[in-house]
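**Q** Kindly return the folded structure for what I paste below:
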Amino acid sequence: MSRLSRRMLIAGAGSAAAGLATGVVAAPAAAHDPGELPPGLTTITPADPRYADTQLRGYNKRFVGTPEAVRIVGSTEHVVQAVREAVRGGKRIGVRSGGHGLDGLVDDPAVKIVIDFTEMRDIAFDPVRNAFTIEPGATLGQIYRTLYYGWGVTIPGGVCPAVGAGGHFVGGGVGPLSRQYGLVADLVVAVEVVTVDAAGIVRAVVATDNPADPNYDLWWAHTGGGGGNFGVVTKFWLRQPGVRSTNPTQLLPKAPGGYLVGRAIWNWSDMTADAFRRLCANFGAWHEQNSAAGSAGAALYASMIAPRIENGKILISGQVDPSVPSQVTLLDSFLAALGVGVGPTPLIVKTPVQPWLQPTISAPDTAVSMGILGPPRSKTKGGLLKKRYTDEQIDIAYHHLTRADYAHKASVFTIASYGGRINALAPNATATAHRRSIMLGSVFSCWDVPADDQRHLDWNRAFFRDLYASTGGVPAPSDANEGCYINWPDVDLVDPAHNGSGVSALELYYGANLPRLRRVKAKYDPCGVFQHTLSIR
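**A** Next comes the predicted model:
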């Protein structure tokens, strides 16, 4: 419960529209086309037949919330009203955009009011600010399609088309194009945020990337500071840094000219511990040599998926834009480098060149692609890597992927590309502090039988603990590790039983930017209205 729980709040959504230019409190812009009436403010309680549908909006069914009410918002004014009423009643607020928060931060039993952005999903060009506007409820699939067909542009976001903009953008937003264009958060030039000040005034504030803006720090905090920390974002404005054109087709990265993927596939039955060690070393060494910002290799995005042995296959894929000169050669050289010295010969499969959009927005659900057909339950633990995993770490991974006392085809060890343009910015340029990593590693499990929760969690946690045993069971900062990615939230990091590093969860997520983020928190949420298990205090 926040310190405002017993106060009567003063109404106030802001002053003049001039705030859009100056960064002071602003009247929210229209959220929908003229003449279109947005829904709501709709209140759905447990007595409403729609309530069960709102409960199931969360992807990870290990967590299903039971809030007192879900508020379906259609405008910034609705959000102001919902926040004001929740705080008046001393009710903990949760905010949902796409529902892909992975570790129950919104579905926490302490959350009594969920503000749901499923009906705020507009995507448009704003000629006044010369930037694209995106509402938090828009999913990545919707964003890719609208930007592509409307202007031939895109954003460097993630591969899951059902993920919502609200959480993805403020946590950084990494995807296959990030090595070429940076994180999605690196394109955010302004945000509209509903905040609650020390006097209890609830208002919509527009914060911009202009250092002269009095709300500049609020903008900065939303470029990697994670969701649910400072207020409720109701709109993003995006534009590529340094672009001076007023032509919207030039303001975001051009959509790729095609989609070309090459895959190297090994049979687990052919894979020895020595061969697996060499394969992972090859994958890591390629990234050590090809992840500098602006390098030719940064145009290729790769992922390695090593599932449990009973799955049967180990898959490494590389993705490039075939319309760019030399990219086909880059893909071929990457695939060739993987197998050097491994022993078993992989099956190499290259897809025919396809248009970019349809494969991108048709990516299958992760659980379904792993053979999980029921409501998915999952656990993700990840770390940012400045160097490849050591041979000792890969031997630990091999042990957990092949050990005889556990079997599950949808438990996997993954390594994916990072670096490139992401690392062109200084660590303090945005709230995303991790600007020296070259790869993201993870241990991921998904299943659909509730009775199996503990068995899969035990395997997942033991794997991760052993993988990072030398740094306290987590990727604590070192010459090889840079910490954790906030868009893969892991509540285990606040538990000393799982984090023996002496480095707090917030330090793992935010590094040296944490003190500044705490100052922003104190200024814009002084009464702690917005909080969750991993929130900034």
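**Q** only C-alpha atoms for contact and neighbour calcs from this point on.
**A** Fine.
**Q** what's near enough to touch the residue located most distally from the centre of the chain?
**A** Farthest-out residue of the chain from its mean C-alpha position, per C-alpha atoms, centre = their mean: G343, at 36.3 Å. Contact analysis of G343 by C-alpha atoms under 8 Å, 6 or more residues apart in numbering lists A275.
**Q** Can you tell me the SS state at it?
**A** Of the three states, G343 takes coil according to DSSP: H, G, I helix; E, B strand; the rest coil.
**Q** Please report the distance of it from W266.
**A** 10 Å (C-alpha to C-alpha, to the nearest Å).
**Q** repeat for T366
**A** T366 sits at a distance of 20 Å from W266 (criterion: C-alpha to C-alpha).
**Q** the more surrounded of the two?
**A** Comparing T366 with W266 by other C-alpha atoms under 10 Å, the one with more neighbours is W266, at 21 against 14.
**Q** list the helices and strands the helix or strand harbouring that one packs on?
**A** Applying DSSP states H and E as the criterion places W266 in strand 260-267. The contact analysis (3 or more C-alpha pairs under 8 Å, 6 or more residues apart in numbering; DSSP states H and E) places strand 260-267 against strand 313-320, helix 327-338, strand 347-350.
**Q** please give me the structure for this one as well, since I'd like to look at both together:
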Amino acid sequence: MNGPSRRGLLGGAVLAGGAAALPASPARAAAPVAGPVTVYPADPRYQELTVGYNQRWVGSPDYVRVVSSTAQVVTAVQEAVDAGKRISVVSGGHCLAPFVFNPEVEVVIDLSGLDEVSFDARRNAFAVEGGARLSGVYDTLYKKWGVTIPGGMCPTVGIGGHATGGGYGFLSRQSGAVIDHLAAVEVVVVDRSGTARAVIASRDPADPHHDLWWACTGGGGGSFGIVTRFWFRTPGASGADPGRLLVNPPKDVLLSAVGIPWSALDRAKFTTLVTNWGAWYEQHAAPASPARILSGVASLAHRSSGNVFLLTQVDATASGADRLLGDYLGALTAGLGVDAVVAAQPPQRLPWLRAVKLIAAGIPSFINPTLRGSSKSAYLRRSYTPEQAGAMYDALTRTGFANPAAAVTLAGFSGGAINAVPPSRTALAHRDAAFWTLFETQWRDPAGDAANIGWLRELYASVWSATGGYPVPGDQADGCYVNNPDPDITDPAFNRSGVPWHTLYHKANYPRLQQVKAAYDPRDVFRHAQSVALP
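**A** Have a look, this model is predicted:
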């Protein structure tokens, strides 16, 4: 999953502590490639390989194929197509909806054996295989070359889903979305004759496969093929030094984690906090804003958690970083009467990669393999209204429901450099938002399904009651994030807005995505409940 922290656990632990197959690269050719592994239901590994991060969704495929090369992916896809079997693919396993694991899927192709991160001198770009997870990507890129991609916080998220949906993180306001640095992709597709092959598509407009690259820059996973390799290089970057070809993260960052006790927040003060937070990001959403060096999240967990948290990261190497952070926290907490609380929790100055790891370690749910969950999202151009903030307060203080991991997370991962890119240049259409929000709850016991799912639905419907239960693109809202898929979005019982799911996710880019679908997956081999439909 690609979104910010969730679960209301965000602050506590931080405070404590031409169609062508790609030739093998020389580095890869030097090492033997492991053969594919096929896991059937009788195998003890089958149970582990047929459930994802969200324990609500469990698959029952005929088999799981664990692959270690592009050629093995081509073979796996071809065998499934020839047998008429329904395919799904696993990169990191963080799909929150039942797109990968459901009763219709007969073959799961697991990319966990495809996880190499390297520098490809021929393409003068960094090659990241489709099964790599963010923790490994960050570690390798930074330790070997001093670069990174501006991705999310969760270490176990797979690059495959994260990048194809856009990809955001603490560096995005400063450096753009992950896909803003995507130079090319290798995708296994199936043509009209039923033949599987690997295609390389690049951002070069003259590339005959440029449209396939475009669709992979925010169109979401599971619609066009299986991405086996990404190449990253920042647009305009050139030269022989790999350390100058991608984002150079700050040497140090200021990391601030401020916990505000629920006991200090009545309805009026909570509303003030929410509207203050949104107003700051609204006022600093421009691409050239000096405040783009700061990004933060507000984890508004259920009152039973004891606190709400403000987690903020600032480029400590930038002039005025300390002042900016102080002004930011002052603006967010103005009128709350919690100045002493904020002052008692000073920021830490940390090397960038250490801060990345501290944030990940401070959110246990990121690596907890036992959780069930439900989530919804919203992009915002303007701050929440007092009425919407009041709806959040009512849900988060409900006495008949007490889950500390139920939360509304305001995420300042939009605006700034993300908004410098026109909405049609990539498939990621949300290029003028100020921030986005994750509404989520997690729990362990299946007996808690109804209460948690019901709580989230009621919260979301109440916040968006004026627009039919969903954040319809307009003056205030700007739709939903495809990387936080919501099974309810296609159901008119919940989405009463009259705006279809694909408009909420993709806005005006959807028709072009459909044309790419027709060109590269005319047989609809790669599909799920919310994949791009054939025109």
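**Q** corresponding residues in structure 2 for the strand holding W266 of structure 1?
**A** Using TM-score structural alignment, strand 260-267 of structure 1 corresponds to residues 254-261 of structure 2.
**Q** same deal with stretch 389-396 of structure 1?
**A** On structure 2, the counterpart of stretch 389-396 of structure 1 by TM-score structural alignment is residues 384-391.
**Q** Give me the buried positions along the matching stretch.
**A** Within stretch 384-391 of structure 2, the residues that count as buried by 16 or more other C-alpha atoms under 10 Å are Y384, T385, P386, Q388, A389, G390, A391.
**Q** can you list contacts of the stretch of helix or strand the last one belongs to?
**A** Assessed by DSSP H and E, A391 of structure 2 sits inside helix 386-396. Applying C-alpha under 8 Å, 6+ apart, the external contacts of helix 386-396 of structure 2 come out as 267, 270-272, 274-275, 300-303, 406-408, 455, 459, 462-464.
**Q** Show me how far it is from its chain's centre.
**A** Centroid separation between helix 386-396 of structure 2 and its chain, computed with C-alpha atoms, centre = their mean, to the nearest Å, is 25 Å.
**Q** Now it on structure 1. Mean distance?
**A** Helix 386-396 of structure 2, aligned to structure 1 and superposed, deviates on average by 0.6 Å (mean C-alpha distance after the TM-score superposition for structure 1).
**Q** Could you look up the next helix or strand downstream of that helix?
**A** strand 407-411.
**Q** what's that following strand aligned against in structure 1?
**A** Against structure 1, strand 407-411 of structure 2 falls on residues 412-416 (TM-score structural alignment).
**Q** before we move on, back to that, mind putting the helices and strands packed on strand 260-267 of structure 1 into a markdown table with distance to A292 of structure 1 and mean neighbour count?
**A** As requested, these are arranged in a markdown table below (distance: least, C-alpha to C-alpha, whole Å; neighbours: other C-alpha atoms under 10 Å):
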| stretch | distance to A292 of structure 1 | mean neighbour count |
| --- | --- | --- |
| strand 313-320 | 17 | 21 |
| helix 327-338 | 15 | 18 |
| strand 347-350 | 26 | 14 |
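**Q** Now distance to S362 of structure 1 too, for these, in CSV please.
**A** As requested, those are exported to CSV (distance: least, C-alpha to C-alpha, whole Å):
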stretch, distance to S362 of structure 1
strand 313-320, 16
helix 327-338, 22
strand 347-350, 18
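**Q** So for H498 of structure 1, which of those sits nearest?
**A** Smallest distance to H498 of structure 1 across those (C-alpha to C-alpha): 28.2 Å, for strand 313-320.
**Q** any idea how far D186 of structure 1 is from the residue nearest to V349 of structure 1 when sequence neighbours are not counted?
**A** Once flanking residues are discounted, V349 of structure 1 sits nearest to R263: 5.1 Å by C-alpha to C-alpha, 6 or more residues apart in numbering. Per C-alpha to C-alpha, R263 of structure 1 is found 30 Å from D186 of structure 1.
**Q** Let me know whether A125 of structure 2 touches F119 as I believe.
**A** Yes - between A125 of structure 2 and F119 there is a contact at 6.0 Å, judged by C-alpha atoms under 8 Å.
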